[in-house]
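Trainee: Below is the structure, and that's it, no one-letter string:
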C-alpha cells in the first residue's frame, strides 16, 4: 500500500512539473507571437511611409525635414534586428508622424488631396492595429513574467533559465500632449 502512495505522489509531482513547464513554454511562445505581430504592423507602417512621403512632397516644400526624417527612419527600420532597436525606431517614427500630421493641418490643399487622405486613413488604421499589437504584447509579457516570478512555476523557470521580459513602454515625452505651435516654432 505504501508503494502505491509513493508512486502516486511521484506521478502527481511529475504531472505538475510537466504542466508547469509546458505552461511556461506556451507563455514564452505567446510573447514571441505577440512580438511578431508588432513586427508585422511596423513593416506595414514602414511600407506605407513611401506613399505618404511621395504624396506630400509636392505640397510640403517647407517641411522637407519631417519628410527626410521619416525616410531615414524607414531605412533604419529595415536593418533593425533587436527588439530594443525596433522599439526605439517605432517611438521615433511615432513622433515624426505626429509632427507630419500637424504639418498637414497647415496645408488645406494637402489635407483636401484624395491621395493623402487615403494614405493618412491607412496610416491611422495601421497605428490602431499597432497599438492593439502593443497591448497584446504587454499582456503576454505580463502573463509570462507572472509565471516566471510566481511559485511554484518560478522554480521551473529558474531551471529553464527564463527571466522576466520588459514591457513595451512609451517614453514620458510621448505621453504629453503635442503643442502644435511649438512644433512649428522649432522648424
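Mentor: Yep, that arrived. Model, not experiment: these values are computed from the prediction.
Trainee: can we go C-alpha only for contacts and neighbour counts from here?
Mentor: OK.
Trainee: biggest helix in this protein by residues?
Mentor: helix 2-57 (DSSP state H).
Trainee: immediately after that one, which helix or strand?
Mentor: Remark: after helix 2-57, the chain's next helix or strand is helix 64-79, criterion DSSP states H and E.
Trainee: Show me what whichever helix or strand comes after that next one packs onto, helices and strands only.
Mentor: Sequence-wise, the next helix or strand downstream of helix 64-79 (DSSP H and E) is helix 83-105. When contacts are defined as 3 or more Cα pairs under 8 Å, 6 or more residues apart in numbering; DSSP states H and E, helix 83-105 sits against helix 64-79, helix 108-111.
Trainee: what about the helix or strand that the last one is followed by, distance to the chain center?
Mentor: Put plainly, it is helix 108-111. For helix 108-111, the following helix or strand on the C-terminal side (DSSP H and E) is helix 114-149. On the basis of Cα atoms, centre = their mean, to the nearest Å, helix 114-149 sits 6 Å off its chain's mean C-alpha point.
Trainee: angle of helix 114-149 against helix 83-105?
Mentor: Counting by axes from the mean of the first three to the mean of the last three Cα atoms, to 10 degrees, helix 114-149 lies at 150 degrees to helix 83-105.
Trainee: Put this next to the first one:
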C-alpha cells in the first residue's frame, strides 16, 4: 500500500515539475513577444514623426531630393519589416538616412532656428532614447528566454514542445564604429 502512495507522490511531483517548466517557458516566450511589441511601438512612433520632419526640411531645402527619397524609402522599409533581422536592417538604413537629413539641415540656419524643426528633432531624439531602452529590455528578455530553452531540465520541455530560441536585436555595423571628432 505504501509503495503505491510513494509512486503516486513521485508521479505527481514529476507532473507538477513539467507543468511549471512548461508554464515558465510560455511566460518567457510571451515576455519576449511583449518586449518586441514595445520596440515596434517606438519604431512606429519614429516612423510617424519622419514625414513631418521631411516636410519641414523640404520647405527650406527643396533641391535635396535624393536625401528625401532615401529617408522615405528607409521609412517604408522599416514599416514593411516582418522579422527581427529585417527590422534591424531597415532600422539601420533609416538611421543612416536620418543622419544625412540632419547633415543637410546643418546647411540651413533658418531651418535649424525653426521651432517646428526643433520640436520635431526633440521628439525624434526622445523616441530614439525610448527605442534604445526598448532594445535593451528586449535583449534582456530574450536572454532569459533563451537560457530557459537551453538549460536543463527546461531544455527537454522546450525541445518537446518546439520552443525556439529568439534572436537578439543587434546594432548595425555603422553604429559600432567609433565616430571621429575633429576640432
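Mentor: Cool, got the structure. Fair warning: this is a prediction, and the values are worked out from it, not measured in the lab.
Trainee: Tell me if I'm right that residue 110 of structure 1 and residue 116 touch.
Mentor: Yes. Applying Cα atoms under 8 Å as the test, residue 110 of structure 1 and residue 116 come out as touching, 6.9 Å apart.
Trainee: which ones are touching the residue nearest in space to the middle of structure 2?
Mentor: The centroid of structure 2 falls nearest to residue 39 when counting by Cα atoms, centre = their mean (4.1 Å). Contacts for residue 39 of structure 2 (Cα atoms under 8 Å, 6 or more residues apart in numbering) come out as 131, 134, 135, 138.
Trainee: With distance to residue 179 of structure 2 and neighbour count as added columns, please give the residues you listed in JSON lines.
Mentor: As requested, these are exported to JSON lines (distance: Cα to Cα, whole Å; neighbours: other Cα atoms under 10 Å):
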{"residue": "131", "distance to residue 179 of structure 2": "21", "neighbour count": "20"}
{"residue": "134", "distance to residue 179 of structure 2": "24", "neighbour count": "21"}
{"residue": "135", "distance to residue 179 of structure 2": "22", "neighbour count": "22"}
{"residue": "138", "distance to residue 179 of structure 2": "26", "neighbour count": "23"}
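Trainee: measure residue 15 of structure 2 to residue 160 of structure 2 for me?
Mentor: Look at residue 15 of structure 2 and residue 160 of structure 2: by Cα to Cα, to the nearest Å, they are 15 Å apart.
Trainee: Same question for residue 97 of structure 2.
Mentor: Distance from residue 97 of structure 2 to residue 160 of structure 2, by Cα to Cα: 44 Å.
Trainee: Likewise for residue 47 of structure 2?
Mentor: Separation of residue 47 of structure 2 from residue 160 of structure 2 (Cα to Cα) stands at 40 Å.
Trainee: Check the mean deviation of the longest helix of structure 1 from structure 2.
Mentor: Comparison of helix 2-57 of structure 1 with structure 2 after fitting gives an average deviation of 0.7 Å (mean Cα distance after the TM-score superposition for structure 1).
Trainee: and the angle from that helix to helix 114-149?
Mentor: Angle of helix 2-57 of structure 1 versus helix 114-149, following the same axes, to 10 degrees, is 160 degrees.
Trainee: Surely residue 25 of structure 2 is in contact with residue 148?
Mentor: Yes. Residue 25 of structure 2 lies in contact with residue 148 (Cα under 8 Å); the separation is 6.7 Å.
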